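*Asks:* The following comprises the amino acid sequence and a computationally predicted model.
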Amino acid sequence: MPEGHTLHRLADELAATFAGGAVRVASPQGRFADAAALLDGQVLEGAEAWGKNLFVAFPAERFVHVHLGLYGRFDVHAGVTEVPPPVGQVRLRLVGEGAYADLRGATTCALVTTEQRDAVVARSGPDPLRDDADPDRAWERIRRSRAPIGGLLMDQAVLAGVGNVYRAELLFRHRIDPMRPGTTLRRGQWRAMWDDLVGLMREGVRTGRIDTVRPEHEPEAMGRPPRKDDHGGEVYVYRRDGMPCHVCGSIVHTTELQGRNLFWCPRCQRRFRSRSLQ
């Protein structure tokens, strides 16, 4: 599933390509046809992301709400002289001056009002990529929960935009046991994690990939080959189960947590034991 940086890049790309101009709006697949007819020929006013939710703004306080889910894609093609016929199940097509964009496979594609958009945002935790994000909102949820921090970081009501990659890498970078209860985390630890996450995700927006290793652990510094993976980017533990940790050499482990694969290094992220149980 695309993580938050992907949605912010997409919002920026849609705004840069279409904002301020009238667009043709269609639903070749047909599932968004009624809403597309209402928007066809209107000016696309802008686009923004909140976590993994994308909102494309049109006049009269109408928004196209998109959630890509596991398999969705929203491909933007700029600088074209001809718009080709749609290929596959295109739920939404936008066509502007010398550009078009096709949405396929999304979990959500719906025309919503400002009130409905605000309701989606209200159910979401703070987004590290937004300037108006309040990390204390997430902290209040974390410090009251005995759920594993590895699960809390993926709960979009706690923290918006973090997926499996950022979750695993953030916990590794801060040497935190993924199974540690949220109630045992210290406020200073959380703020350090938040600040780190903001930096990592902003870099993801800039480059379009997730890179989390520090300079001393990059391939050139370690004399190792670059990572080859369809997710791209240099990482410490994500999808590296059975391989040696870049830091300590121990074998990276994996298990399932709340239906998703979790990756961690058992030496760098030692099992947390509460002092009350020691």
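*Replies:* Received the coordinates, thanks.
*Asks:* Going by C-alpha atoms from here, please, whenever you check contacts or count neighbours.
*Replies:* Noted.
*Asks:* so who does A168 touch?
*Replies:* 150, 237-238, 262-264 (CA atoms under 8 Å, 6 or more residues apart in numbering).
*Asks:* what do you get for G96?
*Replies:* G96 touches 18, 21-24, counting by CA under 8 Å, 6+ apart.
*Asks:* Apply 10 Å and report the result again.
*Replies:* Counting by CA atoms under 10 Å, 6 or more residues apart in numbering, G96 makes contact with 17-19, 21-25, 41, 43-44, 78, 83.
*Asks:* And for A99?
*Replies:* By CA under 10 Å, 6+ apart, the residues touching A99 are 17-18, 23, 76-83.
*Asks:* try T17
*Replies:* Taking CA under 10 Å, 6+ apart as the test, what T17 contacts is 11, 44, 46, 76-79, 96-101.
*Asks:* ok, back up a step: can you turn the buried part of the contacts of A168 into a ChimeraX selection?
*Replies:* Only the buried entries of the contacts of A168 go into this ChimeraX selection, using 16 or more other CA atoms under 10 Å:
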select :150,237,238,262,263,264
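*Asks:* try it against this one:
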Amino acid sequence: MPEGHTLHRLARLHQRRYAGAPVSVGSPQGRFTAEAATLDGQVLTSAEAHGKHLFHHYGPLGTVHVHLGLYGTFAESALPEADPVGQVRMRLAGRTHWTDLRGPNRCELLDAAQVDAIKARLGPDPLRRDAKPDRAWERITRSRSSVAALLMDQAVLAGVGNVYRAEVLFRHGVAPLVPGRALDRALWNDMWADLVTLMRAGVRVGRIDTVAPEHLPAAMGRAPREDRHGGEVYVYRRTGMPCLVCGTAVAYQDLAGRKLYWCPTCQPG
């Protein structure tokens, strides 16, 4: 599932390419036909992201809410338009580009109250300037759940996925199964600031990089990471490989249906 930086990157792209002008909206697949007819030819006023949710605002006509889920993707192309390929839920076209949305978990036209309700269910997003990290801290400090589970709870913290979860815990030496209420406030403040920095970098470059300069391939004389997720990381999807800091084999277990990675030496229990 795409992490928050991907949705913010898409929001910025769509804001730049489509906002402020009339757009054509269609649904080649047919599952968004009525909603597309309402919006076709209207002005897309703005695009924004909150956590893993993307919102295309059309003023009083409503807002298109997209949640990509596990399989959703956007395909971006320059004009002229081509025939749809596959099951295209929504096609958006503007003055210079067109975009196809395939396989989303949600693609729906909502009113302002429904949009507000979605945002109200989400925790603070490190990529939003209106984020209030104290809200996340209040949930974490009262919880007996593991900090690893809490970081993935979108009601606690919006936009953080499995990669950022594993990497921020490693970077701060936090054992993933430590209860949230055992975290120190100063440590949480540092973790939040680190997430802001890492995720903003992810928006800029379009991938997740978390390793310090001294642990990059060139500095360590090692081969670059080969993984479809891209980026240089410390523990994510490196099960059994030596930790880049201490050499201990990276550990793995399932936690709440998601894969959890950590270094037992750098993140002692």
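*Replies:* Thanks, I have the structure now. Small disclaimer: the values here were computed from a predicted structure and weren't measured.
*Asks:* Just the TM-score for the two chains, thanks.
*Replies:* Once superposed, the chains reach a TM-score of 0.99 (TM-score structural alignment, normalised by the length of structure 2), with 269 aligned residues with a CA RMSD of 0.7 Å.
*Asks:* on that earlier part again, out of the contacts of G96 of structure 1, which are inside strands?
*Replies:* Judged by DSSP state E, strands contain the following of those: 24-25, 78.
*Asks:* Relative to P225 of structure 1, which of those residues is nearest.
*Replies:* P225 of structure 1 lies nearest to A78 out of the ones in strands among the contacts of G96 of structure 1, by CA to CA, at 34.5 Å.
*Asks:* Just give the number of residues close to the closest one.
*Replies:* A78 of structure 1 has 18 neighbouring residues, counting by other CA atoms under 10 Å.
*Asks:* Wasn't A113 of structure 2 part of a helix?
*Replies:* Yes - counting by DSSP: H, G, I helix; E, B strand; the rest coil, one finds A113 of structure 2 located in a helix.
*Asks:* Can you report how many residues lie near it?
*Replies:* 10.
*Asks:* quick one, strands of the stretch 101-250 of structure 2?
*Replies:* 106-110 (DSSP state E, counting those that start in this stretch).
*Asks:* Helices of that one, residue ranges please.
*Replies:* Here the stretch 101-250 of structure 2 has its helices, by DSSP state H, counting those that start in this stretch, at 112-121, 133-141, 147-152, 162-171, 185-205, 217-220.
*Asks:* Can you check which of those helices gets nearest to P179 of structure 2?
*Replies:* The nearest among those, by CA to CA, is helix 147-152 at 5.6 Å.
*Asks:* what stretch of structure 1 does the closest one fall on?
*Replies:* Mapped onto structure 1 using TM-score structural alignment, helix 147-152 of structure 2 spans residues 149-154.
*Asks:* Check stretch 120-127 of structure 2 too.
*Replies:* Under the criterion TM-score structural alignment, stretch 120-127 of structure 2 matches residues 122-129.
*Asks:* List the buried residues for that stretch?
*Replies:* Buried, per 16+ other CA under 10 Å, within stretch 122-129 of structure 1: 124-129.
*Asks:* Adding distance to P135 of structure 1, write these out as a markdown table.
*Replies:* Below are the buried residues of stretch 122-129 of structure 1 laid out as a markdown table (distance: CA to CA, whole Å):
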| residue | distance to P135 of structure 1 |
| --- | --- |
| S124 | 12 |
| G125 | 9 |
| P126 | 6 |
| D127 | 9 |
| P128 | 8 |
| L129 | 11 |
